[in-house]
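Peer 1: Provided below are the primary sequence and the corresponding predicted coordinates.
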Amino acid sequence: MKRRAYLGTLGVAGMGGLAGCLGDLPVVGNSETALGEPEQSRGNPSHPIHGDEFPTFTLPDPHAGREVSLEEFEGERAYLLTFIYTSCTDECGVLTNLLGLVQEDAVEEGYEDDVALLAMTFDPETDSPEALQEYGEQYGVDYEAENWHFLRPETEEEAMELLNEEIGVPAQIGNGDDHDEEAHDDHDNHDDGSHDDGHADHDEDAEHDDDHGDDEDDGHDHGDGEDDDHDHDDHDQEIHYYIVFLVNEQGIVERSYPNVTDDREENRPQAIIDDVRTVVE
């Protein structure tokens, strides 16, 4: 499905014609960030949030045929980063589509060299280079812009270590009962009771739930036996936290956007594009 077909899901129309220009956007941050502190603080998440340094890593981009390191963007460009797997068609499609909308706006507004769009699979056993290539074509990824990278760890173990331990984002695919429980317990250690599902820690950076609306749930699949409609036969246990990070060219987190697949957040895509414009200015 092409990315424009997802505009209805996101509750947005006409994203290609955003009003204003880069020069109209105020810079309201501090010496390290262009964006100011989020209005709401919800606990102490284990993943990086506004003002934190994002952990660097290096992963293969099978389409580009090379290793991509986050360090190569420092001093050069900001980036948006999210985590997907190709057989997660609905929510992961929204995440991919969101990055695609930013890519479209970057091309239209002339800042395509100032932002990178990064989508990391955490199911490399299924997501072969060919599968990722087909997935990108399905969602209309513009590879010619040379700012999009599908990142593919060599193994699921490497992906889980990177997400759960280094970045602090819970994720699990497969029959990882012990890992599921460990990931939930580790993340719940920061719970301040702000969310109704035991994942309050995810958001000081409810952040853009933060500036653009309150969210009561955490926007990810649950690994607690409450299956949703998006699990598939090959993945009996699943944790997926639907989050996007916006990191500036100094490697500092400007925003972590949780719950981005929640269709109640009608203005979320435009708000994120506005943030990206401000950061790259």
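Peer 2: Received it, and whenever you're ready, just let me know what you need. Numbers count the residues shown, from 1 in each chain.

Peer 1: switch to C-alpha atoms for all contacts and neighbour counts from now on
Peer 2: Will do.

Peer 1: now for the host helix or strand of residue 278, which elements pack on it?
Peer 2: Per DSSP states H and E: residue 278 is located in helix 268-280. Applying 3 or more Cα pairs under 8 Å, 6 or more residues apart in numbering; DSSP states H and E, one finds that helix 268-280 contacts helix 91-109.

Peer 1: Please work out the angle formed by the directions of the helix it packs on and helix 268-280.
Peer 2: 50 degrees (axes from the mean of the first three to the mean of the last three Cα atoms, to 10 degrees).

Peer 1: And helix 91-109, what does it pack against?
Peer 2: Taking 3+ Cα pairs under 8 Å, 6+ apart as the contact cut, helix 91-109 packs with strand 78-84, strand 115-121, helix 268-280.

Peer 1: Following the chain past the second one, name the next helix or strand.
Peer 2: Stepping forward along the backbone from strand 115-121, the first helix or strand reached (DSSP H and E) is helix 129-138.

Peer 1: Go through that next one and flag the buried ones.
Peer 2: Across helix 129-138, burial judged by 16 or more other Cα atoms under 10 Å covers 129, 132-133, 135-136.

Peer 1: Can you tell me how far residue 151 is from residue 9?
Peer 2: Applying Cα to Cα, to the nearest Å, the value for residue 151 to residue 9 is 25 Å.

Peer 1: Neighbour count: these two, which is higher?
Peer 2: The residue with more neighbours, out of residue 151 and residue 9, is residue 151; 27 against 15, by other Cα atoms under 10 Å.

Peer 1: Give me the spatial nearest neighbour of the more buried one, chain neighbours excluded.
Peer 2: residue 120 (4.4 Å; Cα to Cα, 6 or more residues apart in numbering).

Peer 1: and the comparison structure, right after this:
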Amino acid sequence: MSDLTVLPEVNRDEEGILAGIECFALDMDGTVYLGERWIDGAKEFLREIEDSGRSYVFLTNNSSKNSQVYVEKLSRMGLVVSKDKIVTSGQATIYYLKKSFPGKRVFLLGNDMLTAEFKEEGIVLVDENPEVVVTAFDTTLTYEKLCKVCDFVREGLPYIATHPDYNCPTETGFIPDVGAVHAFIHASALRYPDRIIGKPNADMMDYLIERTGADRGKTAMVGDRLYTDIAAGRNNGLWSILVLSGEATMKDVEESEVKPHLIFDSIKEIMRYL
């Protein structure tokens, strides 16, 4: 793929990349909304995608929420979508476990919503004598849980993580995400996860392609983070589009080894090229 980068002040898709995109994989917070507020033009962009005969899905690393939570949130914000439009790192982890550890007993460090999703998909969850350890963004984390997961990791069990993020953005700033928990576990049990599923890693993007049936060369990953969203596209055969409506700045782009194919101020600016 091309190394083209389009700066926001130029804002031109000089190689006609967007004309060939059939599926947009969209990060959520910082890309289409901030908290419960749409980023300007986001809803119109989603409508334009579908009006032009293309498709989109929302792709998130956040494993503290299941797909129904996102469906309900988007509905409150005036967008009615089905759960098929939501792809999470939790779902991708379930997919990976079914392929790689079928029927194995799993200790899950996760909240009630993720636990329910794992059980609904037939994953065998246990608190004692697991065969696999899975760590997720557990918003109900306790010291007792931390002690238990460190014990299991220290035993040498296969150790899988839903995603790598150190912090989760909120309307009031950042809160510790699962990557920070991995640092705690490493300090105690001297191990990092054997495999991390979420963006920017291949397992997440393989699951995306499996779910959507899309052609990698006609799929664009759109997001506001260089090290997850843009790296996910760059490293896995998709086009990558950075929007400057969230975390990353042009200074970050200049300093990063990961370069997007295209850069826009926001997804509103992409519409003219569809």
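Peer 2: Yep, that arrived. Quick caveat, the model's predicted, so the values are computed rather than measured.

Peer 1: TM-score of the superposition?
Peer 2: Once superposed, the chains reach a TM-score of 0.34 (TM-score structural alignment, normalised by the length of the second structure), with 154 aligned residues with a Cα RMSD of 5.9 Å.

Peer 1: how about the buried residues of helix 129-138 of the first structure in CSV, adding distance to residue 95 of the first structure?
Peer 2: Converted to CSV, these look like this (distance: Cα to Cα, whole Å):
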residue, distance to residue 95 of the first structure
129, 19
132, 14
133, 16
135, 13
136, 12
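
Peer 1: out of those residues, which one sits closest to residue 97 of the first structure?
Peer 2: Relative to residue 97 of the first structure, the closest of the buried residues of helix 129-138 of the first structure is residue 136; by Cα to Cα it sits at 9.9 Å.

Peer 1: which stretch among the helices and strands packed on helix 91-109 of the first structure comes nearest residue 69 of the first structure?
Peer 2: Closest among those, using Cα to Cα: strand 115-121, at 10.9 Å.

Peer 1: could you check the angle helix 91-109 makes with the closest one?
Peer 2: 160 degrees.

Peer 1: So for strand 115-121 of the first structure, what gets flagged as buried?
Peer 2: Counting neighbours by 16+ other Cα under 10 Å, the buried set in strand 115-121 of the first structure is 115-121.

Peer 1: Residue 279 of the first structure: which of these is nearest?
Peer 2: residue 115 (9.3 Å).

Peer 1: related to what we said a few turns ago, distance to residue 257 of the first structure for the helices and strands packed on helix 91-109 of the first structure - can I get that in CSV?
Peer 2: Supplementary listing: those in CSV, determined by distance: least, Cα to Cα, whole Å:
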stretch, distance to residue 257 of the first structure
strand 78-84, 10
strand 115-121, 14
helix 268-280, 8
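
Peer 1: Which of these sits closest to residue 185 of the first structure?
Peer 2: Using Cα to Cα, the nearest of these to residue 185 of the first structure is strand 78-84, at 20.7 Å.

Peer 1: can you state the direction angle for the closest one and helix 268-280?
Peer 2: Using the same axes, to 10 degrees: strand 78-84 of the first structure against helix 268-280 is 140 degrees.

Peer 1: Against which helices or strands is strand 78-84 of the first structure packed?
Peer 2: helix 91-109, strand 115-121, strand 243-247.

Peer 1: Can you lay out the ones you listed as TSV showing distance to residue 179 of the first structure?
Peer 2: What follows is those, written out as TSV (distance: least, Cα to Cα, whole Å):
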stretch	distance to residue 179 of the first structure
helix 91-109	22
strand 115-121	18
strand 243-247	20
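
Peer 1: Kindly state which of those is positioned closest to residue 78 of the first structure.
Peer 2: Short answer: strand 115-121, nearest of these by Cα to Cα, at 4.7 Å.

Peer 1: angle of the closest one against helix 129-138?
Peer 2: Going by the same axes, to 10 degrees, strand 115-121 of the first structure makes 130 degrees with helix 129-138.

Peer 1: other SSEs contacting strand 115-121 of the first structure?
Peer 2: Partner elements for strand 115-121 of the first structure (3+ Cα pairs under 8 Å, 6+ apart): strand 78-84, helix 91-109, strand 148-151.

Peer 1: So for residue 221 of the first structure, which of the ones you listed sits nearest?
Peer 2: helix 91-109 (9.4 Å).

Peer 1: do you know how far residue 69 of the second structure is from residue 76 of the second structure?
Peer 2: Taken as Cα to Cα, the span from residue 69 of the second structure to residue 76 of the second structure is 11 Å.

Peer 1: Looking at these two, which is more packed in?
Peer 2: Neighbours were counted for residue 69 of the second structure and for residue 76 using other Cα under 10 Å; residue 69 has more, 14 against 11.

Peer 1: In terms of helices and strands, where is the more buried one?
Peer 2: Using DSSP H and E, residue 69 of the second structure sits within helix 67-76.

Peer 1: Who are the packing partners of that helix?
Peer 2: So helix 67-76 of the second structure, by 3+ Cα pairs under 8 Å, 6+ apart, packs with strand 86-88.

Peer 1: so residue 195 of the second structure sits right up against residue 159, yeah?
Peer 2: Yes: applying Cα atoms under 8 Å as the test, residue 195 of the second structure and residue 159 come out as touching, 6.9 Å apart.

Peer 1: returning to that earlier point: mind checking which of the helices and strands packed on helix 91-109 of the first structure is nearest residue 247 of the first structure?
Peer 2: Across these, residue 247 of the first structure has its closest neighbour in strand 78-84 (5.4 Å, Cα to Cα).

Peer 1: out of the helices and strands packed on strand 78-84 of the first structure, nearest to residue 83 of the first structure?
Peer 2: Once those are compared by Cα to Cα, strand 115-121 is nearest, at 4.8 Å.

Peer 1: That closest one versus strand 243-247: what angle between them?
Peer 2: Using the same axes, to 10 degrees: strand 115-121 of the first structure against strand 243-247 is 150 degrees.

Peer 1: More neighbours: residue 195 and residue 159 of the second structure, which one.
Peer 2: The residue with more neighbours, out of residue 195 of the second structure and residue 159, is residue 159; 22 against 16, by other Cα under 10 Å.
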